[in-house]
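# below: sequence and its predicted model.
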Amino acid sequence: MASKAHTALAAFRAELAGEVFAPGDPGYDDARAVPNARTDRRPAVIARCAHVTDVVRAVRFARELDLHIAVRGGGLGLAGTEVDGALEVDLRRMCEVTVDPAAEAARVGGGATVGHLDRATLPYGLAATVGRAPGVGVAGCVLGGGTGPLDRAVGPAADHLIGVELVTADAERVHANADENPELFRALHGGGGNFGIATALTLTLHELPRLAAVTVLYRPESGPAAVRAFREVVGAGPDEAGGAALYLSGGPAPRCAALVTYAGGEEELRALAGPLTALPHEAEVRGARAPGLLYPPGGMRAHWSARCLTGLPDAAVEAVCALAADLPAPGSRLLLLPLGGAVAAGAAGAAGHPLPYQRAAWIVHPFACWADPADDERALARVRDACAGVRPWSTDAVPLTLIGDEGPERVRAGLGEGNLLRLEKLKRRYDPDNVFRFNHNIRPL
């Protein structure tokens, strides 16, 4: 068997246009590293693919040696961090974004990040509602039913998915859209990487010639008042209003900030954010673009999770603000993300692919960042405590892109109880051996 593996690996190296790394190779440790220093992944082989033909070759190689396959896009997700002994298909070289301004659409490579997408679309005055930080992988966010900064205005990115180019567990190239393989296309709205390797996505873009943002920073004691004001600003505002209320660790106590984004002009934003800027505050920053919610800083250890809330009454505000006091420093944060607007409208099924969390009103997103491995348990406990602290107002539904491995019940909730059987049947068709299991896994029925 060792001889067979050695021969297959040599042939694989020779035929791949990209790079192949195995343990002991120069560059293997750099290739396997991820931004989150808490993750120490050791794949059996890493295939850094240059194009879709490389992906097909990689899947064939894995099946020949009976290896499970982990897919690495461009992003930072917690799911799929334990890939020891697997073939890792690294798509980061496949990050090209091609914009069709007339059709207001973009073809996005499977390894592209939000940063790649923004740089390609902004010269045309277009944007996509994908991810909340430049380092987020587009494919993982869209296929996993993730959230973005323009969700309230235009709906989540999954609602604007036009088509997917996929390599299946049988090394077949498949296209999925509303007319071609429609059941697979439906499953890719939240089913993640369970059905194959997404080598490219086509997304609808939105004309946004004006985008305004303001960030207001408050002292810790003003946090509850600022969060309540943000709740009212977004709740009473138009669907074009979004942003986040967040606590940032650092200093003697976490600072509270309110980020308001508006898909419109500066004057409209100024009036909209008036209740927030009227409160006593330390700083105020305005700009044409919302600052990215960066995570994690390179070399730092990180963990995060999320809970969806049915509402944000004053008691929930007080609970969130109290929980923020225990954030580990430095760089940790606790975010409150508003839903509603076009997100809730999509929950009625207008797009044909409603996500379970779309009926929620808010997302609580604790994010811990720390340097010392000795602080692991404390930091993980803070994230768990933050989620537990808002349980009285929570719904089980959750965007799976915002959580890691939290057990099968959380996956079931994220996929939707009534949806799971349908997805399990489709998994049996496209991946009966569960080759693609390093994700929020759907087991074949």
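Perfect, thanks for sending it.

# going forward, measure contacts and count neighbours with C-alpha atoms only.
Noted.

# what segments of the stretch 151-300 of the chain are helices?
151-154, 182-187, 223-236, 266-272, 274-277 (DSSP state H, counting those that start in this stretch).

# which among these is found nearest to Leu426?
helix 182-187 (7.3 Å; CA to CA).

# which other helices and strands contact the closest one?
Under the contact criterion of 3 or more CA pairs under 8 Å, 6 or more residues apart in numbering; DSSP states H and E, helix 182-187 touches strand 173-177, helix 417-430.

# returning to that earlier point: ranking the helices of the stretch 151-300 of the chain by burial, who's on top?
Of the helices of the stretch 151-300 of the chain, the one with the most neighbours on average (mean count of other CA atoms under 10 Å) is helix 151-154, at a mean of 24.

# and the contacts of that one?
Outside of helix 151-154, the residues within contact range by CA atoms under 8 Å, 6 or more residues apart in numbering are 129, 157, 239-242, 263, 338-343.

# which one, of the helices of the stretch 151-300 of the chain, ends up nearest to Leu205?
helix 151-154 (9.9 Å).

# and that closest one, how far out from the chain's middle?
16 Å (CA atoms, centre = their mean, to the nearest Å).

# next up, a second structure to put side by side with the first:
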Amino acid sequence: MLNPESLTQFSATLRGRVVQAGDADYDESRKVYNAMIDRTPRLIVKCRDVADVIRSVNFARDHSLLLAVRGGAHNGGGLGTCDDGLVIDLSGLKGIRVDQQARTVRVDGGCTWGEVDHATHAFGMATPCGIISTTGVGGLTLGGGLGHLSRKCGLTVDNLLEADVVLADGSMVTANAESHPDLYWALRGGGGNFGVVTSFVFRLHPVSMVVAGPTFWDLDKSAEVLQWYRDFIAKAPEDLNGFFAFTSVPPAPPFPEALHGRPVCGVVWCYTGPAEKADEVFKPVAEFNSPLLHGVQPMPFPALNSAFDGLYPPGHQWYWRADFVNALSDAAIAEHARFGAQMPTGQSTMHLYPIDGAVHRVKSSDTAFAYRNANFAQVIVGVSPDPQDAPKITAWTKNYWEALHPHSAGGAYVNMMMDEGEDRIRASYRDNYPRLAEIKKRYDPENLFRVNQNIRPSKEAVALATH
């Protein structure tokens, strides 16, 4: 039981404010992106600066409160909130500074990728991120960071140069290649296990205008399209990224009215090479198997990165399952075609993100992100605005995943996992898990930061790391 006096004293030390049950904005403040998650924290601290974060970490530790950290609130499994504990809400930390000469950007921990894109695009640059601009920078980065620029520029963590981190003891350190290099290694894929990252420094790339958009084919052609895509993307120039998707055509412009709501298979492209070569690069795409729509066009990179925002606003029901895939076999493709034809709602989908090019040039042991030799990251999501659809989108996702998991590499991209247990976490970090557990023991021995895909600082895990 919290002492009211200690809570009053704590609140008085903050620039931000504490929200708790009974406050007018409590219900709004506890919402997260996935409406299937309904947690009731004891306290939500809306931090305004790093000092607020430090004081919140100390208060949670000293009062034995379960502690969750929330940036963009997009985590599929709801791991940015908790019941009966303290939530550190970083959404008030919004600073962004571009260093044009160094080609870097410093980003505070409460920023979204849309805000980063806005700042960097003015300088004709970008850094690898995801595919929805409302996603928080912190969560996506710490899990790895797959997206439109992966083949050309690597993962987000491959472009992370430095991070300021508030540790479990309330101290703050800067982690980079020279300072706390073990922590720097762990942050690049190890999730929120090691502290609260209050700012990131990323490398920028000269990406401004891209040629991008979807190519859609009839759903009946999905097996043929997947077989073609599997071979095409492996040989495509690294300037071209494209992820395969089962989807339904959004019922809005710029899509032709005749296609609105139609279930299709397709690839969402992003080409960063010379614009004058785009027609040549896309020629085999436009000519393959009579697409229903070949909708690529020049656009600013932020326009591509925000293209899905309207389709997937906050407040919908989501159920996720994911896997890494080494080889997309014909048998796996047959299962994809079977379940792709059964999408339960217009927003339910399956994506296959390519993992090759620049991502493969980093060794699995160089960062905590372990699946450098995988060729795809697969994610299956059931989505609906209607809570009554939760059972059917969950069942479709689970059944689809269970059919495909035997064809997988074993682990999954942690940013696209639900709360699936320790075995899945270990499988997702593979040989890097013992080293992560050792670093966890060093920086968070009491496992204060455990509302995440948790790496346990167990004696057993530490013993494994020393042999």
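Happy to help now that I have it. Source: prediction; values computed, not measured.

# what value does the TM-score take for this pair?
Once the chains are laid over each other, their TM-score by TM-score structural alignment, normalised by the length of structure 1 reads 0.93; 440 aligned residues with a CA RMSD of 2.0 Å.

# in the stretch 301-450 of structure 2, which spans are helices?
301-305, 330-340, 390-404, 422-429, 433-443.

# if we can go back for a sec, neighbour count and distance to Gly18 of structure 1 added to the contacts of helix 151-154 of structure 1, as TSV?
Shown next, in TSV, are the contacts of helix 151-154 of structure 1 (neighbours: other CA atoms under 10 Å; distance: CA to CA, whole Å):
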residue	neighbour count	distance to Gly18 of structure 1
Thr129	27	31
Ala157	27	30
Asp239	21	44
Glu240	18	43
Ala241	27	43
Gly242	29	41
Ala263	21	41
Pro338	28	41
Leu339	28	41
Gly340	22	43
Gly341	23	44
Ala342	18	41
Val343	28	39
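
# from those residues, pick the one nearest Ala22 of structure 1.
Ala157 (35.6 Å).

# for that closest one, give its distance to Gly242 of structure 1.
Between Ala157 of structure 1 and Gly242 of structure 1 the distance is 15 Å, computed by CA to CA, to the nearest Å.

# picking up where we left off before, can I get the helices and strands packed on helix 182-187 of structure 1 in a markdown table with mean neighbour count and distance to Gly190 of structure 1?
Listed next are those as a markdown table, based on neighbours: other CA atoms under 10 Å; distance: least, CA to CA, whole Å:
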| stretch | mean neighbour count | distance to Gly190 of structure 1 |
| --- | --- | --- |
| strand 173-177 | 18 | 14 |
| helix 417-430 | 17 | 10 |
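
# and the helix or strand harbouring Ala106 of structure 1, which stretch of structure 2?
Using DSSP states H and E, Ala106 of structure 1 sits within strand 105-109. Aligned by TM-score structural alignment, strand 105-109 of structure 1 corresponds to residues 104-108 of structure 2.

# mean per-residue distance, the matching stretch to structure 1?
Comparison of stretch 104-108 of structure 2 with structure 1 after fitting gives an average deviation of 0.7 Å (mean CA distance after the TM-score superposition for structure 1).

# not counting sequence-adjacent ones, nearest residue to the alignment partner in structure 2 of Arg378 of structure 1?
Matched by TM-score structural alignment, Arg378 of structure 1 corresponds to Lys392 in structure 2. Counting by CA to CA, 6 or more residues apart in numbering, Lys392 of structure 2 lies nearest to Pro344, which is 6.9 Å off, once chain neighbours are set aside.

# tell me the counterpart of the one you found in structure 1.
Going residue by residue (TM-score structural alignment), Pro344 of structure 2 aligns to Pro328.

# residues in contact with that match?
249, 368-370, 379, 382.

# relative to Arg231 of structure 1, which of these is nearest.
Nearest member of the contacts of Pro328 of structure 1 to Arg231 of structure 1, counting by CA to CA, is Ser249, at 21.3 Å.

# isn't that closest one up against Leu323?
No: counting by CA atoms under 8 Å, Ser249 of structure 1 stays clear of Leu323, with 11.8 Å between them.

# map Asp66 of structure 1 onto structure 2.
Match for Asp66 of structure 1 (TM-score structural alignment): Ser64.

# likewise for Arg437 of structure 1?
Checking TM-score structural alignment: Arg437 of structure 1 goes with Arg450.

# for that match, which non-adjacent residue is closest in space?
Per CA to CA, 6+ apart, closest to Arg450 of structure 2 is Asn193, 6.5 Å.

# can you pull the contacts of that neighbour?
440, 444, 449-450, 452-455.

# same check, this time on Gln453 of structure 2
Applying CA under 8 Å, 6+ apart, we find Gln453 of structure 2 in contact with 79, 191-193, 414, 419, 425.

# also Gly125 of structure 1?
207-209.

# now, those residues that are in strands?
Residues of the contacts of Gly125 of structure 1 located in strands (DSSP state E): Glu207.

# list just the nearest of the contacts of Gly125 of structure 1 to Ala258 of structure 1.
Leu208 (22.2 Å).

# just to revisit the earlier point, I'd like the helices of the stretch 151-300 of structure 1 as TSV, with distance to Lys4 of structure 1 appended.
Output for these, formatted as TSV (distance: least, CA to CA, whole Å):
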stretch	distance to Lys4 of structure 1
helix 151-154	50
helix 182-187	35
helix 223-236	61
helix 266-272	64
helix 274-277	66
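
# these: which one's closest to Asp314 of structure 1?
Comparing those by CA to CA, helix 223-236 comes nearest, at 7.3 Å.

# figure out how far that closest one is from the centre of its chain.
Worked out by CA atoms, centre = their mean, helix 223-236 of structure 1 lies 25 Å from the chain centre.
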